[in-house]
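Undergrad: my questions concern the predicted model and sequence given below.
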Amino acid sequence: MNSWVEWINRQTLANKFKWANLVTSGSVILASTLFLVSIQVYFFTISVVAQTQASATVVSENLSAALVFDDRAAAGDILAALRALPDVQSAAAFDRQGRLFASIGAPAGMAPFGMRSRPDYVLSLHEVVIVHPVQVRQQRLGTVVVRSSLSSVYHQLALYLGLAIPVMFALMAVAHLVLSRLQRFVTDPINELSKASEQVSRLGDYSIRARVPASEDVGALALTFNNMLDRIEKRERELESEIAERRRVEARLDRLAHFDPVTHLHNRHFFNERLEAAVLRSREQNRRAVLMFIDLDNFKAVNDTLGHDVGDDLLRLVARQLAAELRHEDMIARIGGDEFAILLEHVHDVDMALAVAAKCLATLARPILIGSHDIRIGASIGISMCPDDTRDMHTLLKYADTAMYYAKNNGKNAYRLFTPDMQDDAEKRFVLDNNLRRALERNEFLLHYQPQVDLHSGAIIGAEALIRWRHPELGLISPADFIPLAEESGLIVPIGAWVLREACRELGRWHAAGHPVRMAINLSGRQLQEPGMVASVLSILDEAGIEAQAIVLELTESMLMDASSATIECLHLLKRAGIELALDDFGTGYSSMSYLKTLPIGSLKIDRSFVRDLPGDAEDAAITKAIIAMARSLRMNVVAEGIETEEQGRFLRENGCDKAQGYFYGRPLPGVQMRQLLDQARSASVV
């Protein structure tokens, strides 16, 4: 049974409809035929029964006389007349006692029938037996039994079935054809839906639609199906658009994750991955890999002066120029700000790496034209190698950074190869940096003051405040060691503020003691960038009770080279407040000359490197004379520093220098001793 159910479930809807049509129409036609056959059998049988009853009635009436007179021959003749009837098989007459009186066709030993008072019959599948009493005047004389065969009925039934069965099959065929045509109105739309579903599933094309005429059932289903496909197609388009957008976003995120958006070079993240792999290959294959850190010199000045757009253009051009100097297998990346990194693999000797560094410096030394701006920059390059210096990626990075720091702090526009001494110095710098952060809190800083004299009168007219750091364990630390660290870390701002406040307080004490000298105080470029710088200086002056004209703020050439418009405005505000500005270490830079006409500079300080060999060195003498002459033409005062001999002082005085300072006139002294020196100078002048 289950197998039949499974077989039916596997059939198509059309086949199910066909079988349903055949079963239904066949059942109806068969039932109708059986009903008609039954009717015909009934009527045929009733006809035979009626005919036999009629014959039995006639015979019973005719046999009465024969029975009365006991005339068996006459009774036989009467029964013989029944032979004319085709259905009658036998007939028998029985007397009153039930004995056979006469018969035709009766089987031998036929059982007698009892006396019957009225007609009766027995119907079986093969025959009908009629029992009829023979009576005269209500007196029963005997019984007549007539047997008729039903073969004529079956013969008629066979003829009827022979006609009915073909008609039945014909009707079934007609019904099947009609119902099949009718079923197509149902199955064709469903087949169309099925076909459309199969194509959508097979092709994945949601633009396919089911073409089904509108109706209240299947048409509504098709409309719903097509509407569903509309929504799926719309969602599919949205998904495709969303996926495409997501891929674009992922590609963009991937590019942002691995590429610098300005220069389109690889970024720090991707470079570190490549560097790690290169270090691993270098260890496994024992081949040299070289790392270069490149930091552009004076890039900040370009950015602040010409704007970030020009700065970005400059970075792009620099990236393109550096990449042009490399081999195809080499890698360059921008790792942040104005810093680049280059990775060289399969380097046979150190000279090859140095040659690449030299080419990079030569390329960056050439002028770069951006719009109407002719820009000149340089670079500082630090080089470390694997496995020569280290086999660890992070250490290799640190070594290259350390070497780059040395290149930048030794004149810039140079490259340096890492050496172990650099790491020792770096560790010392690290120790100093950590201690420097607590030096202010521990009051470890102090000021010394170096006298400044008038070269014509020899009188002390001022002093320069010089910071010192007395560490409880490391001893006295030179400003040359800790000032660069303070500049890098930003600590120069609070340290510079402390120096300005402490120097002004000491100057206030000198003025109170009757010494109207001036104080020269060094100013950091980071201090000038602080918001409210001018107001802070004026507040310190007011707190110390001294006039603005009593101090000179000394600036370096590098500060002016990197000065932004905000910094220049700050300098003008200080000048308008009455504070004199001096340019320290003049002549050691290479681009400050153009600032002298536009910046509010009141004094130039000739660097000790030009004074050291005076008057014997003709070149230094010529440079010193030129600086003095230029300052005079710009109505600026000239201060020479580092004077250690009387001959140096005489040369400077004879060539028009105004003021001087150096060991020849006095070493830097603590505030108390400087005050004593001023007292002694005043006493000597009185005498």
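TA: Okay, I see it.
Undergrad: please make it C-alpha for all contacts and neighbour counts, starting now.
TA: Noted.
Undergrad: how far away is Asp230 from Arg237?
TA: Distance check for Asp230 against Arg237: by CA to CA, to the nearest Å, it reads 10 Å.
Undergrad: repeat for Val23
TA: In terms of CA to CA, Val23 sits 49 Å off from Arg237.
Undergrad: for Ser47, same thing?
TA: In this view, Ser47 and Arg237 are 83 Å apart by CA to CA.
Undergrad: can you check Glu654 too?
TA: With distances taken as CA to CA, Glu654 is found 90 Å from Arg237.
Undergrad: cool, Gly532 as well?
TA: Distance check for Gly532 against Arg237: by CA to CA, it reads 59 Å.
Undergrad: same deal with Trp510?
TA: Note on Trp510: its distance to Arg237, by CA to CA, is 85 Å.
Undergrad: more neighbours, the two?
TA: Remark: of Trp510 and Arg237, Trp510 carries more neighbours, 21 against 13, as counted by other CA atoms under 10 Å.
Undergrad: here comes the other one, which I'd like you to weigh against the first:
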Amino acid sequence: MDQVSILARVYCINILLTLLSIIATASVMADESTAKGWLVPANLPFERIHPLLEQEVSTLSKIDLSYVRIKGEQGYWFIVDLNKQSQSKANVIYADNSHLAQLDFYTLDENFNLLVEVNNEAYRYINKVLPHAQLYADEARWAAVYVRHSEDDRMGIRLATAAEFAKLINTKLRNFFLIAGLLLLSIAIAGTVYGLSHQVKSLYLLGYLICVLSEFLIAKGVLNYFNIEFVSLWYIKLQFSFQVLALAVINFYFIHYLQSQNLLNARQDKLTVYIGLFSVAAVLSCVMKQSEQFAVVTVCLGAMLVLLCYLFFYWLSNTKKTIQFKFVLVWFAVILQTLCWQATLVSGAKVQQFNDVLLVLNVITFVLMLLIHERECVKQYSYSLTHDDDTKLPNKQLLIKRLDNQVILEIEHSLLLFRPAVLSNARASFGYEHVNDQIKVTMGKLVPQLASMNVMCIETNLQGSRCIARLDDSTYGVVIVGKLELSQIEQLVCVINSVFAEGITHKRIHLIDKVEIGVANYPLHASTSLQLVQRGLQALAVKPLHGERWHMFNIDNVALSQRRIAIASALKEAIEFDQLSLFFQPQIYLNTGKVHGAEALLRWEHPQLGNVPPDLFIPIAESSGIISDLTEWVITQALRYQKKMTALLPEHIISINISAKDLQRKDLPVLFITLLNEYQLNPANVMLELTESATLFEGVDIRNALNDYRLIGVKIAIDDFGTGYSSLAYLSKMGFDEIKIDKQFVMNIEYSKNDQTICRATCDIAKSLGSYVVAEGIEDSQSMVKLQSYGCEVGQGYFFSRPLPFDDYMLWLEQNFEATTVFVNDLGKVVDLVGKNNY
């Protein structure tokens, strides 16, 4: 629907509604009871007009006094024949306009002589709301009312009995307090809702209600109790300005709503300026004459109505969502209220009662719509607390609530947690939206299969029953009711694995991965629901071995996990407070027996944990992110000790192990340069040992990383050679200075032909690549002789020395650095010149 058709519809509807308001106003006016009499314009006091009354009454024809227009600064006499009124028992005369500048009541005899000037001092508060006079004199034949106002206005003169007038007053006061109380209560509700939720719609409703309340109070003559003519007059005119402001607030809300839905373009944003201009014009019209103000306010109300209709139909034509009935109801209520206000401008007080009824209905409608919306928001928020936003599955909170019920009833049950590993890869490859859709489809396939098994229903709603809960981004849970039976768990595991075996496909990319499963039982493994979830997560965290598809909670795994956590926590403190130490294991030239150097080995003796082996805390340091600090500490200490070692043995080689993750650090070569310059060490005497698995570490450019260290001058060794998958081409490409044979091939070399073959081949490969070989784990002379015969240059192991603390190693070095420690003569006999001073 284009804008032209929208505007055409708006104007047609506006014309139709205006005609309806005129017809409704006419019908209301026709139904009003009338009081007939004579209207005599005269700015004269009673004494001067008295001689003319009989002549005026005899010459003028009767007119309807219930609706009379009066001009500003012009006095008027209303003359009523009391004996000829249809209400013969009427003893109260009143005016329906309480805003007049001057209003005086008189009673006259049949000769138009003044009987008494009515004094309503005893009823002055009622008189402020409904000016009136009681006709006590039995001989009263005529009633005269003198009226003067500073602006053009409308008014009516009416008669009633005392009982009817009392009922009228009571009705007006009751309606006033009820409507005013309802408006104040609605304002309090809207303000409270905004204070709690800070929703913009409640703020707009608050502004609308304040404008309506102000207009209502002015219309009911609240300021008439202040005897200030100018203020009262200005205040009365402000009544119509508040009507325009109330419509402006509604229009602003529609614009805000359309902007929040991205339905308004930049050009249509100028509607805000137009609404503001009409609002300012309505406020400024208070200083105009009343006739001029009515014209301005009528134009502003019409313009606001056109804009409101335009915005509404524009929303209908552009919204892609289902049209909300409450939105249409609010729009219709505002339109009807506007038409009623326009009718009030035409007919004055004649439609005021209908306006009050409509005002009550609209306010109740708006507040109910707001409360219903807030109720929906509360329900949605409560739902979000117990359900996952992406998949709409029950979340951890709802699962724990159901488990609590099982614990209270002491029903035995098991919690099966599963984590499809494919989800993490799929999110990285395909994005969250596609994966969440796939999860819904997969869970939709899994639920019917689980329903036939002894699985607890976590939630039942209009969408059906749900037996799967989502604990976190990739972990799901199922509750098995009854005693723990391994066959039942195996059946569930088979079902889950079969469903996820299909994997996830997107744009011809298909991902298939395993499912990790952990199980914990109540009351076997836990006594509370929270503890049961914790046990299930601990079982899920166990690394599966070959052939294992699921894990039952095991207290031994928990103890190991807790120890790992304690180690990770204590490791940072150990680095800061120097609880670590370096040991040094000598490396010996096999042919000459001279000291080649030493390998720096890290040791940790914790006050509470005891001796923590490197095989345990090094992986923990890598997984917890402490490995960088640990490596810096080792390098700093090793090079500081190397300074003292080279003072005793200038050609001493220090070997330092480095982690694969350390190769990614660009600041580590800088640290080497700084320390080498500080201690004035020869870089060629520093050997960095990388495990074979580290050289194959995924995501690391090994060659470029090693070149950074070669530029410094340090040498590179590949450690634990033979345990990985390095090829000869790979070794040639990397260009290692040293190849270390792992001790598992050395310790049994005398009896194992396979180990002999591996060691001999390694030595041959090293010679062909220009590298020398270091053998680890030499524990006897026979192993040393074998390796020496294969061409192995350097060896280390318990046969030479155990790893020694720095002070002990320096003592050992002083005793052995000059002599030929171990050599092999031509007869193959081993001569030990060191004696039995082995560590």
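TA: Structure's in. What do you need? Just so you know, these numbers come straight off a predicted model, no measurement behind them.
Undergrad: please state their TM-score.
TA: For this chain pair, the superposition-based TM-score is 0.55 by TM-score structural alignment, normalised by the length of the first structure; 483 aligned residues with a CA RMSD of 5.7 Å.
Undergrad: so how many other residues sit close to the closest residue to Val700 of the second structure other than its chain neighbours?
TA: Nearest non-adjacent residue to Val700 of the second structure, counting by CA to CA, 6 or more residues apart in numbering: Gln664, 6.7 Å away. Neighbour count for Gln664 of the second structure, taken as other CA under 10 Å: 14.
Undergrad: I'd say Gln664 of the second structure and Ala705 touch.
TA: Yes - assessed by CA atoms under 8 Å, Gln664 of the second structure is found in contact with Ala705 at 7.4 Å.
Undergrad: overlap in contacts, the two.
TA: When CA atoms under 8 Å, 6 or more residues apart in numbering defines a contact, no residue borders Gln664 of the second structure and Ala705 alike.
Undergrad: all strands for the stretch 151-300 of the first structure, in order.
TA: Using DSSP state E, counting those that start in this stretch, the strands of the stretch 151-300 of the first structure run over residues 289-297.
Undergrad: contacting residues for the residue most central in space within the first structure?
TA: For the first structure, the residue nearest the mean C-alpha position is Glu250 (4.5 Å; CA atoms, centre = their mean). If you count contacts by CA under 8 Å, 6+ apart, Glu250 of the first structure has none.
Undergrad: repeat the analysis, applying 10 Å as the threshold.
TA: Neighbouring residues of Glu250 of the first structure by CA atoms under 10 Å, 6 or more residues apart in numbering: 244, 256-257.
Undergrad: next one: Asn2 of the first structure
TA: By CA under 10 Å, 6+ apart, the contact list for Asn2 of the first structure reads Ile8.
Undergrad: would you mind measuring from it to Leu22 of the first structure?
TA: Remark: distance between Asn2 of the first structure and Leu22 of the first structure (CA to CA) = 22 Å.
Undergrad: what does Val41 of the first structure give?
TA: 27 Å.
Undergrad: cool, and Ile190 of the first structure?
TA: Ile190 of the first structure is 20 Å from Leu22 of the first structure, by CA to CA.
Undergrad: surely Phe445 of the first structure is in contact with Gly475?
TA: No - in this structure Phe445 of the first structure lies outside contact range of Gly475 using CA atoms under 10 Å: 11.6 Å.
Undergrad: name the residues contacting each of those two.
TA: Counting by CA under 10 Å, 6+ apart, the residues touching both Phe445 of the first structure and Gly475 are Trp469.
Undergrad: who has more neighbours out of those two?
TA: Phe445 (19 against 9).
Undergrad: and the more buried one, what's its match in the second structure?
TA: Taking TM-score structural alignment, the alignment pairs Phe445 of the first structure with Leu580 from the second structure.
Undergrad: can you tell me how far that match is from Arg563 of the second structure?
TA: 18 Å.
Undergrad: what does Val542 of the second structure give?
TA: According to CA to CA, Val542 of the second structure and Arg563 of the second structure sit 14 Å apart.
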